[in-house]
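K.L.:
Here is the input, now give the coordinates:
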Amino acid sequence: MQKILLTLFALVVLVSCAEKKSDKNFVLNGHIKGLKSGTIYIQRIKDTVLVPIDTIKIDGDAHFVSEFNLDSPEMLYLFLDRGVTNSLDNNIPFFAEKGVMTLETSLDFFTADAKITGSKNQALYDEYRKVMSRYVDQDLSLIEKKFKAYKASQLDEVAKLDEEQKGIIKRKYLYTTNFAVNNGDYEVAPYVALAEIYDINLKFLDTIQKSMSPKVSKSLYGKKLNDYIAERKKIGK
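P.N.:
All right, here's what the predicted structure looks like:
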């Protein structure tokens, strides 16, 4: 009898687990350490405006789950309405793709502590941002030096620093182009091309376009890049 009861219990557990299985193709498991209450919005950009896909109320438990269908890998944004502060540190971008992803962070260092796993596009984007942050730091250092040179009326030094800044921009564009070409099998490639170097010479965008796999070319950002290149060729720029 005990064996029968155990078997029945196991069957009930299996059925319960099956019932809880999501019928959506994207699941985000999240945890915001230290958050007691607030509202989380999962958002996407539509017509240059952030619009909500899902809304989650937090009341006591800092863990949350967001489930919905995703047509194509896409950069989404997790926005936290803290309710009691106007902190600017409240929006985390993440490159969503079909499957299960995990986002963990803390309330105190919301964006800085964010760790996002479960997406190859996200992993590549993290790698890209790490390199780009070095260029940003270099540029900020030059801006500070240029400000001091202006105050000291050192115009020759200002001109020299201007040239150094132009060099940083060129290196950023070259790195982004190489990154996109080398990762043509992933949707992050057309995304960074559109987000970071949309005004680059068309021949570089053509190179990125040709490097995209057929799957990526048919994706959300692949289509947008193809349309953008076609439009620029039409107007001859």
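K.L.:
from here on, contacts and neighbour counts on C-alpha atoms
P.N.:
Will do.
K.L.:
elements contacting the helix or strand containing Glu144?
P.N.:
Per DSSP states H and E, Glu144 falls inside helix 120-151. In terms of contacts (3 or more C-alpha pairs under 8 Å, 6 or more residues apart in numbering; DSSP states H and E), helix 120-151 is packed against strand 91-96, helix 155-182, helix 188-196.
K.L.:
Can you give me the buried ones in the helix or strand containing Leu28?
P.N.:
Taking DSSP H and E as the definition, Leu28 sits inside strand 26-33. Of the residues in strand 26-33, those with enough neighbours to count as buried (16 or more other C-alpha atoms under 10 Å) are Phe26, Val27, Leu28, Gly30, His31, Ile32, Lys33.
K.L.:
Now show me the structure for the sequence below, then we'll compare the two:
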Amino acid sequence: MKKLLLLGVGLFALVACEKKETPKGSLHLTGNIKGLSQGKLYLKKIEDTTFVTLDSIIIKGNSNFESTVKLKSPEVLYLFLDRGQTNSIDNSLPFFAEPGEMNIDANLKEFYASAKVTGSKNHELLTEFNSYRTKFNEQSLKLVEKKIKEGFNLSEKTADSINDAYQKILTRKYRYTANFAATHSDFEIAPYLALTEIGDINIAYLDTIAKHLTPKITNSKYGKLLTKHIKDRKQNEK
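P.N.:
The predicted model follows:
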């Protein structure tokens, strides 16, 4: 009986060790890059407009990967894939990281397009936003293609028409982004989008977004950057 009890305690301790909790203020990232037998992954972030490497992971034989890095608050990180001798522009995957457990599954052939990111509500919202932004970008691209196709035959009237259509698309895109940020003011994606997508919008819109942010988001990395951005713009526009 005593031996059985000791065995039970030992098994419990083993399971407990295997299920270690992610340290507070850290990101535990796991994943799999299907088809990758050899290469290197780099986990990076942008600091003062420069990429800074947080971790590097060597892939050799096993396409699974794991990394734990400090992360005080949610922010966009980048998973870079070094394919070795294979050249590809599809080697960078931005994702909205959050402290805690996250997972990224992708394949070697379509690293960015195939990626499935789980464990982050901010990333879910970013994916939703990007689907609409793609539609705006496609509409703008069609106008550019039309302008190029006309070439030297482009009349002033047609040029003005294309420019007006482009401005309308841009206005809709800005309004959609501002509304999306204001609607999701309790997530870090709100100040992030305000900074990266519509930083030059009428300052009144940025003020409205900032005022809607919850105290937690205001004190986040992007919340503080948005506050500084608004302050700097007001000083420069006096």
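K.L.:
thinking again about what came up before, ok, so of the buried residues of strand 26-33 of the first structure, who is nearest Leu220 of the first structure?
P.N.:
Ranked by distance to Leu220 of the first structure (C-alpha to C-alpha), the buried residues of strand 26-33 of the first structure are led by Phe26 at 15.9 Å.
K.L.:
Do I have it right that the closest one meets Thr102?
P.N.:
No: counting by C-alpha atoms under 8 Å, Thr102 is not a contact partner of Phe26 of the first structure; they are 11.0 Å apart.
K.L.:
Count residues in the vicinity of Leu142 of the first structure, would you?
P.N.:
Leu142 of the first structure is surrounded by 18 other residues when neighbours are defined as other C-alpha atoms under 10 Å.
K.L.:
thinking again about what came up before, the helix holding Glu144 of the first structure vs the second structure - mean distance after superposition?
P.N.:
Helix 120-151 of the first structure, aligned to the second structure and superposed, deviates on average by 0.8 Å (mean C-alpha distance after the TM-score superposition for the first structure).
K.L.:
tell me the angle that helix makes with helix 188-196.
P.N.:
Helix 120-151 of the first structure and helix 188-196 meet at an angle of 30 degrees, taking axes from the mean of the first three to the mean of the last three C-alpha atoms, to 10 degrees as the criterion.
K.L.:
Identify each buried residue in helix 120-151 of the first structure, please.
P.N.:
By neighbour count, with 16+ other C-alpha under 10 Å as the criterion, the buried positions of helix 120-151 of the first structure are 121-122, 124-126, 128, 132, 135, 139, 142-143, 146, 149.
K.L.:
hmm, back to that, distance to Tyr41 of the first structure and mean neighbour count added to the helices and strands packed on helix 120-151 of the first structure, as a markdown table?
P.N.:
Converted to a markdown table, these look like this (distance: least, C-alpha to C-alpha, whole Å; neighbours: other C-alpha atoms under 10 Å):
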| stretch | distance to Tyr41 of the first structure | mean neighbour count |
| --- | --- | --- |
| strand 91-96 | 9 | 21 |
| helix 155-182 | 30 | 16 |
| helix 188-196 | 22 | 21 |
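K.L.:
and the ones you listed as TSV, adding distance to Glu19 of the first structure?
P.N.:
Output for those, formatted as TSV (distance: least, C-alpha to C-alpha, whole Å):
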stretch	distance to Glu19 of the first structure
strand 91-96	25
helix 155-182	41
helix 188-196	34
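K.L.:
Figure out which of those is closest to Ser211 of the first structure.
P.N.:
Proximity of these to Ser211 of the first structure was assessed by C-alpha to C-alpha; the nearest stretch is helix 155-182, lying at 5.5 Å.
K.L.:
Right, I'll leave it there.
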